[in-house]
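Q: Mind looking at a prediction? Sequence and model below.
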Amino acid sequence: MKLLGLLVVMLLLPLSVRAQNETMPDLSTLTVTGSGHLASTPDTAFVTLAVETAGKSLADAQRQNSRVMQKVVERLQALQIPKERIQTSSFTVSPHYRPLSKRPTAPPSAAPEIIGYSVSNSVTVELHHPEQAAAVIDESLTAGANRFHGLHWALRDEQPARLTALKQAAATAREKAAALSGALKVKLLRLISAREDSQVVRPQSHMARSMMAMEASADAPIFAGEVKVEATVTLVYEVGPE
């Protein structure tokens, strides 16, 4: 008998909870989003350059590449750039094949004939004095670099700028909430949730350029511009009548 009574209570309990939930009113909420930003002068630059060489054998192409890259690194170190801030960003080897049009007697199923190799070695240079960017490009070109893969600017420590932008965004969101609640004749009861997002917008010059293009613009001025940190904050408030 006791077991039967317990089963009845267990069956009725979900119905009781559901009835209570149905009688509870939905929360009235107000959602606002604020934005903030901070522009800072970059204190770091990254320059990516490459040396490309070709040879009839892989060993020959690698030997030429190593010799030229060593000259590039020596020029960079002469600018007082520590070796640990000169990092290989990519290293590729590409075989060259004889075109089928120049192999009239070869059957269609013949294996490709390798006639040479290209080696490309790219390095990224981290500069803690961004004004050195032009000198780095010029000295690398003089030493034998023949590709320019990009230049971009950054902040070594982005956290202070992110926090400042987030504070601005949160303050703007609160001001919006106060203005809207006053206009709508409702009262802000409590903050239910807060969501934040931030991003860094970096000025950059990203392009692949040949040695000829680099020589044509070697004396062109380079301007760092500003690094912008943008943030948004979304606040959700419970509201009620005044």
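A: Yep, it's here.
Q: Please make it C-alpha for all contacts and neighbour counts, starting now.
A: OK.
Q: what helices or strands is the longest helix seen in the chain leaning on?
A: Longest helix of the chain, by residue count under DSSP state H: helix 159-184. Helices and strands touching helix 159-184, as assessed by 3 or more CA pairs under 8 Å, 6 or more residues apart in numbering; DSSP states H and E, comprise strand 29-40, strand 186-201, strand 227-241.
Q: Next up, a structure to set beside the first:
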Amino acid sequence: MDTNPAPTPYGTPDAPRLAVRGEAHLEADPEIARITITVHARGTDRHDALNDLTRRNTHALDLIKTYGEAVENIETGTFSISPQLTRHGRTERVRAYHGRVHITAELTDFTALGELTTRLADLELTRVEGPWWALRPDSPTHRRARQQAVREAVQRAREYAEALGTSLAALVELADIGAENTPSFAGYGGPAGGMRAAYAGAADHTTEAAPLDLEPQRQHVYATVNARFTMAPPELKGP
């Protein structure tokens, strides 16, 4: 039979417990940038609109791929082609067809980012949004923040114990609560300035637009832990 008493949630006079919180906030340069490109096409004939959309989509993808290793990832998102209806008497007729394709590109070379963004925005019927800056999920910055939060919790606990004239005895619990209380960065940070561009009709390619000067947005990484320790019994003295 187990004769050991169940641990009490708040400790005992012989083993008082101490609960503290450790927090860390680090800043770091972003490691990746994401932009979204929406290619549009429209026409009075469905087949022609689809062919035009295919051509524009291929053109945009080919342009992105010319940047080689500067582009880490390219993904095609939603595709749609839909009729625009207009009322003619008591009936509805198709006035035109509208198509669109969404593309996402992730870049690690921020010098190439400004040039690529400008060239994409200069394409006909193309909309560009972003950039969204981010750290990689496995970035060492996340690990440093977690470790710093733990060290801060231990230091804070030691200071409380020293104020009582005693010392820490053992760690009872360490809880990572960062996932519940940390501002969400969704892996990509917030949009920097909400840059966007859309052009309809024929573009003037006699001169190319100057590349955008995009300044990377510093990333904020937070970590928070709760820690509980036992202390050696303090010798409390009266005033």
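A: Yep, it's here. Everything numeric in this text was worked out from a predicted model, so none of it was measured.
Q: Superposed, what's their TM-score?
A: In this superposition the chains share a TM-score of 0.74, using TM-score structural alignment, normalised by the length of the second structure; 213 aligned residues with a CA RMSD of 3.3 Å.
Q: so which of the helices and strands packed on helix 159-184 of the first structure is the most packed in?
A: Mean neighbour count, computed with mean count of other CA atoms under 10 Å, is highest for strand 227-241 among those, reaching a mean of 20.
Q: That one: average distance to aligned residues in the second structure?
A: By mean CA distance after the TM-score superposition for the first structure, the fitted strand 227-241 of the first structure averages 2.0 Å away from its aligned residues in the second structure.
Q: and the angle from that strand to helix 159-184?
A: Interaxial angle, strand 227-241 of the first structure versus helix 159-184 (axes from the mean of the first three to the mean of the last three CA atoms, to 10 degrees): 30 degrees.
Q: now the residue most central in space within the first structure, nearest residue through space, not along the chain?
A: The centroid of the first structure falls nearest to V200 when counting by CA atoms, centre = their mean (8.1 Å). Spatial nearest neighbour of V200 of the first structure, chain neighbours left out: V229 (4.5 Å); criterion: CA to CA, 6 or more residues apart in numbering.
Q: tell me the contacts of the counterpart of that neighbour in the second structure?
A: Using TM-score structural alignment as the criterion, V229 of the first structure maps onto V221 of the second structure. By CA atoms under 8 Å, 6 or more residues apart in numbering, the residues touching V221 of the second structure are H25, L26, E27, A28, T141, H142, A145.
Q: which position in the first structure aligns with the last one?
A: Which is A145 of the second structure. In the first structure, A145 of the second structure lands on A165 (TM-score structural alignment).
Q: Ok, the fourth one next?
A: If you follow A28 of the second structure across to the first structure using TM-score structural alignment, you land on S40.
Q: For E27 of the second structure, which non-adjacent residue is closest in space?
A: Using CA to CA, 6+ apart and skipping residues adjacent in sequence, the residue nearest E27 of the second structure is H220, 4.8 Å away.
Q: Was I right to think Q204 of the first structure contacts W153?
A: Yes - using CA atoms under 8 Å, Q204 of the first structure is in contact with W153, at 6.3 Å.
Q: Among these two, which residue is more densely surrounded?
A: Each of Q204 of the first structure and W153 has its neighbours counted (other CA atoms under 10 Å); W153 has more, 24 against 17.
Q: Is that one part of a helix or strand, or is it coil?
A: strand (DSSP: H, G, I helix; E, B strand; the rest coil).
Q: Show me what it lines up with in the second structure.
A: In the second structure, W153 of the first structure lines up with W133, judged by TM-score structural alignment.
Q: how far away is the closest residue to its match other than its chain neighbours from P131 of the second structure?
A: Distances taken as CA to CA, 6+ apart place A33 nearest to W133 of the second structure, at 4.5 Å, with adjacent residues excluded. With distances taken as CA to CA, to the nearest Å, A33 of the second structure is found 6 Å from P131 of the second structure.
Q: Same check on A169 of the second structure?
A: Note on A169 of the second structure: its distance to P131 of the second structure, by CA to CA, is 50 Å.
Q: now do L85 of the second structure
A: Applying CA to CA to L85 of the second structure and P131 of the second structure gives a distance of 35 Å.
Q: of these two, who's got more company?
A: Taking other CA under 10 Å, L85 of the second structure and P131 do not tie; P131 has more neighbours (29 against 13).
Q: Show me what I37 of the second structure lines up with in the first structure.
A: Counting by TM-score structural alignment, I37 of the second structure corresponds to L49 in the first structure.
Q: picking that back up, dump the residue contacts of the match of A28 of the second structure.
A: Residues in contact with S40 of the first structure, defined by CA under 8 Å, 6+ apart, are A161, E226, V227, K228.
Q: Ok, L26 of the second structure next?
A: L26 of the second structure is in contact with T141, A145, H220, V221, Y222, counting by CA under 8 Å, 6+ apart.
Q: same question, R87 of the second structure
A: By CA under 8 Å, 6+ apart, the residues touching R87 of the second structure are R93.
Q: Am I right that it is in a strand?
A: Yes - with three-state DSSP as the criterion, R87 of the second structure is part of a strand.
Q: quick one on the thing from earlier: mean distance of the longest helix of the first structure to its aligned residues in the second structure, please.
A: So helix 159-184 of the first structure averages 1.3 Å relative to the second structure (mean CA distance after the TM-score superposition for the first structure).
Q: residues of that helix that come out buried?
A: 161-174, 176-177, 180-181 (16 or more other CA atoms under 10 Å).
Q: Can you tell me what E75 of the second structure aligns to in the first structure?
A: Structural alignment places E75 of the second structure opposite Q87 in the first structure (criterion: TM-score structural alignment).
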